[in-house]
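Enquirer: The following block contains a protein sequence and its predicted model.
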Amino acid sequence: MRTTRWAIPVALLCLGGLSACSSAPEAADAPEPTKASVRPSSAGKPSQRPSLRPPGAHPPVAYKPSWPDRTTRTKAGYLVDTCVPESLRDKATTLTTSDGVHLSALELGDGPDGVLLDHEQGYNICSFLDIGRKLAARGYRVVIPEYRNHGASEHVADNEHIERDARAGLAELKRLGAKRVFLGGASCGGSTAAVVGAEGELPVVGLLMMSSPARCGGVDAVAAARKIDAPSLFVVSPGDMLGAVEKQVREVYAASAATQKRLVIDQSGYHGTDMIRRGPRGAALERDVIAFVVAAYDKAR
C-alpha cells in the first residue's frame, strides 16, 4: 500500500471522531517562504494596519494562530499560511465562526457561481489551492477556509464543531454575492461541506467528497447526502486505511439522493487531496474534478 507520512495517521484519527483529529502540518507542502513571527497589535483587538480590502470586507483580527512558525501577516494585516504564494496573499481574509473562532481564508475569483473548498484535518489551506485558482480563472467565486487548529487559523482548546468552519465559508460566499454553490471537500472537510450544504443556505449545484467518512464526530454525512440531489462525485482509494475509508465513502455514496452520481476508485493509496497532489494519476484526477464542477454548473443553468 502506498501512503504518505501523514495519510494513515490523519485517517485513523479523523475517522475516530473530530476531537481526536491531528492538527500537525502537512508533510509535503510547497517550499515555505521565509518564516515570520506573528506579532498581534494587541490581544483580542483588531490590527491598526490600514486595510487594503474593499469596503465591507472583514477587518483584520489579532488572535493566536495554530501554526505560528508557518504563519505570516499580509500587507493588509490578515494572517495567512506561508504555503500561500505571495502573489495570492492579498486574497486572504479573516472569517469568524458562530462560536467566535477566527479562520484564515482565501477568496478567489468573482461572480454569482460559488465554490466552497474544505480541506482535510491535519492538512491546510493549500490542499485545494491549485483547484481553487483554476476554477477562479474559469469565472467561479471560490472560498477556501482554513479550519480551526490548522495553519493561520485560530488555535482553540478542541477540534469540535468544524462544521461551523464550513458554515462560515458558505456564509462568506453568500455575503460576496454567490447565488448558488458547488460544495467540495476532502476527508472530514467533505463531510462538513455536505452537512452545511444540506441546510439550504444557498442552492447546491454539485458536491465533491474525497475520502470523506460517513461520520466525523457529530457530523453525519450520510444524513446530509440524503438531502442533496445535485450531481455528486465521490473519490476514494481502496488502500486508504486498509479499506476502512472506502467502506465509509461507499456508505455515503449509497445514501446520496443524486440521480447523477459517480464513484471514482483511485488506486494510489493516498488520502484526500493527496490523491491529486501526489498520486500517479493526480493531474488527470484534477482535470476530472474541474470538469465535474463545470458540468454541474452547466446543468444548473
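Expert: Thanks, I have the structure now. Predicted, not measured: the structure shown is a model, and the values here were computed from it.
Enquirer: C-alpha from now on. contacts and neighbour counts both.
Expert: Noted.
Enquirer: check contacts around the residue most central in space within the chain.
Expert: Centroid check for the chain by Cα atoms, centre = their mean gives Asp118 as the closest residue, at 1.4 Å. Residues near Asp118 by Cα atoms under 8 Å, 6 or more residues apart in numbering: 128, 144-147, 166, 184-186, 189-190, 193.
Enquirer: Give me the distance between it and Cys188.
Expert: Counting by Cα to Cα, to the nearest Å, the separation of Asp118 from Cys188 is 8 Å.
Enquirer: Please flag which of the contacts of Asp118 sit within helices.
Expert: 166, 189-190, 193 (DSSP state H).
Enquirer: which residues sit in contact with the residue nearest to Ser191 when sequence neighbours are not counted?
Expert: Distances taken as Cα to Cα, 6 or more residues apart in numbering place Ala221 nearest to Ser191, at 5.0 Å, with adjacent residues excluded. Ala221 sits next to 191-192, 194-195, 213-215, 252 when contact means Cα under 8 Å, 6+ apart.
Enquirer: next, the one to line up against it:
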Amino acid sequence: MKKALLCILIACTVMSLGLTPVHAETKNEKSIIVATGKDVPTDGHLSEEYRFPEKYRENAVQFVTEDGILLCGYVLGEGSKGITLGHANGWMVKSWLPFAERLVDAGYQVILWEFRNNEPSGSAEGEASNRWDLDVLAAAQVLRERGATEILSMGASDGGTATAAAAPHIPDLVGLGIFSSPSKPSRIGGEGKALEGVGKINVPAFFAVSTDDFAGNLYPHVEALYEACSSTQKQFNVIDSPDHGTDMISPEIPGNGYAAFPKSDEQKQKRKELADKLMTFVNEAFDKSADEADEGKTEAPISTTEIDKGKTDDSTSPLKADETIDRIENSNGNTTIYPLMIGAGAPLLLMVIVFVSMKHKKNKE
C-alpha cells in the first residue's frame, strides 16, 4: 500500500512540474548597436573646432539602420525620456551640442549622430542615399535600447525634414521639433514624405524659421509643414534674423564649429529666447505625456477588455508593436499563477492522503 501511494505521489509531482508553464525572458528586438566607446570611428578627419569633444569619447556609439548603413554618433545622459537631434546638411553633429548638453543637465537622454554619407558614418548610393528618415528611426531605436520609453524627435534643415518623414513611425513619440526645414525635398526621405509624416501625428509640435535665413527663403516651407501637421498642440515661431537651423538657438561659444556667431546683442537675445522657449516646449511635451498616462491608469477599466465607444484618447488607439508585446507579457505574468497553484496543489493533496492513510492503518494495528 505504501509503495503504491508513493509511486502515485511521484508520478503526480512529475506531471505537475511538466504542466507548469515556464516563462523565459526573451529579447523581442535584436540590438542595432554594433560598437561603443573607443571602438567607434570618429570625426578625426575634421579640424579641431569642428570635432566632437574628446571628453565624450566613451559616449560614442555605432549602430546600423534597417537598410544596413552604419551610423556613428553619441548618446549623452540617461533615463526614460529620450530625444533625437538630427543635424542640418553641412552643419554636422556638433551643431546640436550646446542644446544637447542643456537637455542632459535637465535629465534627458539624447542622441546626436552623423547622417549617412557624412563621415564617419557609412555611405549609401542611389535612392538609399536619400533615406535620412531611416537614420532617425535607427537613432530612436538606440535610445530605446538604452532605456528610453518615450521619444521626442527634433531636427534642423534637412535633418528636420527627415525627422518629419520618420515621425509617424517612431514608437512612443511625445513631441516633434522642426527648424528651417524644406518641406518637399526629393533628396530626403522622398518628395512629400515630410508633409505626409506631420499629417499623421497628434503630439505637441514646435516649428521655427527665420525671416532672413541666409540659406534661402524657408518660411513658406516651414509654414507648409506647420499647416500640414495634424497636431492640435502645435506652435509656429518666426524669428526676425538671418539664422538657419540650430544657429537659431546656439549661444556664442568659441570653437563651436558649424555655427554662425550672433552679430549683435539683439540677435544673441533672440537666440536665447528661442532656446528657452524650446526647452519649455520639451518639458511640457514630456509632462503632458506623463499626465495622459496617469489619466489612462485611472480611467482604464479593470475587469473588461471592451473598448468604450466614442473614445479617441491613447487608451483606445491602435496598439503599437511594443505596447502589444508589453501587454502580452503582463497577461502571462498574471495568468501563470493559476497553473502553478494547481500544479503544486496536486502533490500536496496526495501527501495529506498518504499521511492520513498511514495514520489510520497504524491505529488499526
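Expert: Everything's here; your move. Just so we're clear, the structure is a prediction, and the values are computed from it rather than from any experiment.
Enquirer: TM between them?
Expert: Here the TM-score for the pair of chains, by TM-score structural alignment, normalised by the length of the first structure, is 0.72; 232 aligned residues with a Cα RMSD of 2.0 Å.
Enquirer: related to what we said a few turns ago, and the ones in helices among the contacts of Asp118 of the first structure, which two are furthest apart?
Expert: Ala166 and Gly190 (9.4 Å; Cα to Cα).
Enquirer: For those two, indicate the residue with more neighbours.
Expert: Counted by other Cα atoms under 10 Å, Ala166 of the first structure and Gly190 do not tie: Ala166 has more neighbours, with 31 against 28.
Enquirer: which position in the second structure aligns with that one?
Expert: Alignment note (TM-score structural alignment): Ala166 of the first structure maps to Val136 of the second structure.
Enquirer: State the distance from Ser232 of the first structure to Ala92 of the first structure.
Expert: To Ala92 of the first structure, Ser232 of the first structure is 29 Å away according to Cα to Cα.
Enquirer: correction: Gly269 of the first structure
Expert: Gly269 of the first structure is 32 Å from Ala92 of the first structure, where distance means Cα to Cα.
Enquirer: Neighbour count for the two, which is higher?
Expert: Ala92 (26 against 23).
Enquirer: residue in the second structure matching the more buried one?
Expert: By TM-score structural alignment, Ala92 of the first structure lines up with Ala60 in the second structure.
Enquirer: got it, and Cys216 of the first structure?
Expert: In the second structure, Cys216 of the first structure lands on Pro185 (TM-score structural alignment).
Enquirer: Report how many residues lie close to that match.
Expert: With other Cα under 10 Å as criterion, Pro185 of the second structure counts 17.
Enquirer: how about it, secondary structure?
Expert: coil (DSSP: H, G, I helix; E, B strand; the rest coil).
Enquirer: got the residue ranges for the strands in the stretch 101-250 of the second structure?
Expert: Secondary structure of the stretch 101-250 of the second structure by DSSP state E, counting those that start in this stretch: the strands cover 109-113, 150-156, 173-179, 205-210, 234-239.
Enquirer: Make JSON lines from the ones you listed and add distance to Arg327 of the second structure to it.
Expert: JSON lines is the format used below for the strands of the stretch 101-250 of the second structure (distance: least, Cα to Cα, whole Å):
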{"stretch": "strand 109-113", "distance to Arg327 of the second structure": "25"}
{"stretch": "strand 150-156", "distance to Arg327 of the second structure": "17"}
{"stretch": "strand 173-179", "distance to Arg327 of the second structure": "19"}
{"stretch": "strand 205-210", "distance to Arg327 of the second structure": "28"}
{"stretch": "strand 234-239", "distance to Arg327 of the second structure": "31"}
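Enquirer: quick one: which of these is nearest Pro339 of the second structure?
Expert: From the strands of the stretch 101-250 of the second structure, taking Cα to Cα, the stretch that ends up closest is strand 150-156, at 35.0 Å.
Enquirer: Mean deviation, that closest one versus the first structure?
Expert: In the superposition with the first structure, the average deviation recorded for strand 150-156 of the second structure is 0.7 Å (mean Cα distance after the TM-score superposition for the first structure).
Enquirer: how about the helices in the stretch 1-150 of the first structure?
Expert: 7-16, 129-137 (DSSP state H, counting those that start in this stretch).
Enquirer: Using a markdown table, please lay out these together with mean neighbour count and distance to Gln248 of the first structure.
Expert: Shown next, in a markdown table, are the helices of the stretch 1-150 of the first structure (neighbours: other Cα atoms under 10 Å; distance: least, Cα to Cα, whole Å):
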| stretch | mean neighbour count | distance to Gln248 of the first structure |
| --- | --- | --- |
| helix 7-16 | 20 | 9 |
| helix 129-137 | 18 | 25 |
